[in-house]
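J.: sequence and predicted structure below; questions after.
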Amino acid sequence: MRQEKAVKKLVDSLKEDHSVRSIFLKGSMGRNEHDQYSDIDIYCLIDEEEVEPFLSRRLSHLKAYKEIVFYDEIFIIAPQVIAIYEDWLHVDQFTVTEKTFQNNDYFTVLYDPNNLMNSYKSNQKLTLSEDEFKDHVIDVAWFLFQYKKAMERGNPTWAPETLRHVMRSLASIILYGYAKDRSQLGLKTIHTHLPLEKQNKIQEIYEYTTPSHHKIAVKKISSLLKLEINWIQQQFEKDNQTIPFLKLMMETFSD
């Protein structure tokens, strides 16, 4: 696939840069779960004092693959270049140091002459933390509440959008119960890591999440939550607010 060809050319260029200590992949390629449509998340580990000089050179390394038709330099979790090539391949290049590297995903090492990445391998995971899981549950209840207001106002565009917010969190919640080690991936991975029955229920909800049919969608969300609520509430033994609020919202929209 073009991804493998691109990675080889990028690594060949990057490893010649004296600032680069390690090169590794994250995302779907880092987990070896990619397909022909996947983007490339390529990371370079740099010494702290070498970051600024390297940032001035990173675009020239990205051009080692093909002509770039669009790029943007941003900072979310680290200095990052988003590059889109003439063959529509999308590459995200991240620049990290030992202090800034966030090890919250599996990775594949491509270049590491001093074995710096060995110390990180035991921490690879894609599991939501307990707090992250609880935040998703709170968000489901909260956006169902926001939906109620939008629906009562008769706002046909914002109402289904609030349900999409519900579903983003609900997908992660359900993954936490059925495929915990992939729960951080949320909606991206339900088609490969949830039972078919759950996949179909979620897809059906999305079929109705429209300006004309959102009232059907919210009832189906309530029904899905009722199937899952017993194990969800077991995670909230010391919380006497979240589950009662969630159940109230479920009952508000139940058949």
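T.: Received the coordinates, thanks.

J.: CA only for contacts and neighbour counts going forward, please
T.: Will do.

J.: Glu251 reaches Lys220, doesn't it?
T.: No. Using Cα atoms under 8 Å as the test, Glu251 is too far from Lys220 to be in contact (11.9 Å).

J.: report the central residue of this protein.
T.: Centrality entry for the chain: nearest residue to the mean C-alpha point is Leu185, 4.5 Å, by Cα atoms, centre = their mean.

J.: next up, the contacts around it.
T.: Leu126, Ser172 (Cα atoms under 8 Å, 6 or more residues apart in numbering).

J.: and the comparison structure, right after this:
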Amino acid sequence: MKQDVAIRQVGLAVKDDPAVRAVFLKGAHARGEQDAYSDVDLYCLVHSEGLTDFLARRISYMESYKPLIFWSEANFVGPQIVGVFEDGLHFDLYTVTAESLKQTEQILVLHDPEGCLANYKAESFPMSDVEITRILSGFTFSLLEFETAYLRGDLLWAHRLGSHLAADLMIVLRHVADPSTAQLGIKRLHHKLSPQQLDELTGALNALGPDALPSGVQKLVDLAVVLIADLTERLSENWNQRFFDFMVKRIYALS
């Protein structure tokens, strides 16, 4: 795959930089879940004193694979180049130091002559009960907004609210199905759900179009009722079951 070629060529280029101590992958390639559509998350661990000079050389290293047709800078976990090559490959080059490196995901080491990553232990990235409660509380309030939009006949806004509801619910589904990776949210969620859950969720999403409402939201509520019944004891003290039950009845009452 083109991803493998890009990893090899950019990896060879950066590993010879005097500032680079180690090179490794995160994301799908580190987890062994990559496919022909995966992007690349390549990390360079550099000496702090060489950081500034290394950052100036990143584009030339990336273009050791192919010319970039787009790139921008970000700072998510460290200085980052978000790049797209002329073959359409999305390739992110991250730069970290020993001080800024966070052990939040599985890695695949490509180059580590000093053994800098020998003690790296990937931490899980779950969501707390407080975070899940916040998401479900937002879901409940969005049901109120959806009801208003639907009854007003504003089906375009109602459809958009339905999409918001679906996104929140899918994060909670991920939390239940695979707590250790809950912060990944919707990405690759279809691999984590049971066939029945996936069928029910797909059916709800297919019914979120303006002409199908309120059916899709009612199907989402069906899923939410089951989820919350299983989660009740784990939700924080801020959870308002009364408001949720109130909104469930109102959504089911919609024509």
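T.: Sure, I can see it. Owing to the predicted nature of the structure, the values given are computational and were not obtained by experimental measurement.

J.: for Glu251 and Lys220 of the first structure, indicate the residue with more neighbours.
T.: Neighbours per residue, other Cα atoms under 10 Å: of Glu251 of the first structure and Lys220, the larger number sits with Lys220, 21 against 14.

J.: spatially nearest residue to the more buried one (excluding sequence neighbours)?
T.: Ile205 (6.2 Å; Cα to Cα, 6 or more residues apart in numbering).

J.: neighbours of the one you found, how many?
T.: With other Cα under 10 Å as criterion, Ile205 of the first structure counts 22.

J.: again with Val82 of the second structure
T.: If you count neighbours by other Cα under 10 Å, Val82 of the second structure ends up with 16.

J.: and the helix or strand where it lies, what's buried?
T.: If you go by DSSP states H and E, Val82 of the second structure is part of strand 79-85. Neighbour-count burial for strand 79-85 of the second structure flags Gln80, Ile81, Val82, Gly83, Val84, Phe85 (criterion: 16 or more other Cα atoms under 10 Å).

J.: just stretch 174-187 of the first structure next, same as before
T.: Judged by neighbour count using 16+ other Cα under 10 Å, the buried positions of stretch 174-187 of the first structure are Ile174, Leu175, Tyr176, Tyr178, Ala179, Lys180, Arg182, Ser183, Gln184, Leu185, Gly186, Leu187.

J.: aligned to the fifth one, what sits in the second structure?
T.: Spelled out, that is Ala179 of the first structure. Applying TM-score structural alignment, one finds that Ala179 of the first structure aligns to Asp178 in the second structure.

J.: out of the buried residues of strand 79-85 of the second structure, flag the one nearest to Trp157 of the second structure.
T.: Trp157 of the second structure has its nearest neighbour among those in Val82, at 32.1 Å by Cα to Cα.

J.: what's the closest non-adjacent residue to that closest one?
T.: Asp92 (4.7 Å).

J.: and that neighbour, how many neighbours does it have?
T.: 21.

J.: please report how far it lies from Arg58 of the second structure.
T.: 11 Å (Cα to Cα, to the nearest Å).

J.: what residues are shared contacts of these two?
T.: Counting by Cα under 8 Å, 6+ apart, the common neighbours of Asp92 of the second structure and Arg58 are Ile81.

J.: ok so, going back, these two touch, right, the residue nearest to Val82 of the second structure and Gln80?
T.: Yes. Between Asp92 of the second structure and Gln80 there is a contact under Cα under 8 Å: 6.8 Å.

J.: that older thread, can you verify the residue nearest to the centre of the first structure is assigned to a strand?
T.: No. With DSSP: H, G, I helix; E, B strand; the rest coil as the criterion, Leu185 of the first structure is located in helix rather than a strand.

J.: now the helices: where do they sit in the stretch 1-150 of the first structure?
T.: 2-14, 27-30, 51-55, 58-62, 130-153 (DSSP state H, counting those that start in this stretch).

J.: next structured bit after the helix or strand hosting Ala171 of the first structure?
T.: Using DSSP H and E, Ala171 of the first structure sits within helix 158-178. Once the chain leaves helix 158-178 of the first structure, the next helix or strand it forms, by DSSP H and E, is helix 190-193.

J.: residues in the second structure aligned with that next one?
T.: Counting by TM-score structural alignment, helix 190-193 of the first structure sits on residues 189-192 of the second structure.

J.: got a list of contacts for that stretch?
T.: Residues outside stretch 189-192 of the second structure that contact it (Cα under 8 Å, 6+ apart): Met170, Arg174, Ala177, Asp178, Leu198.
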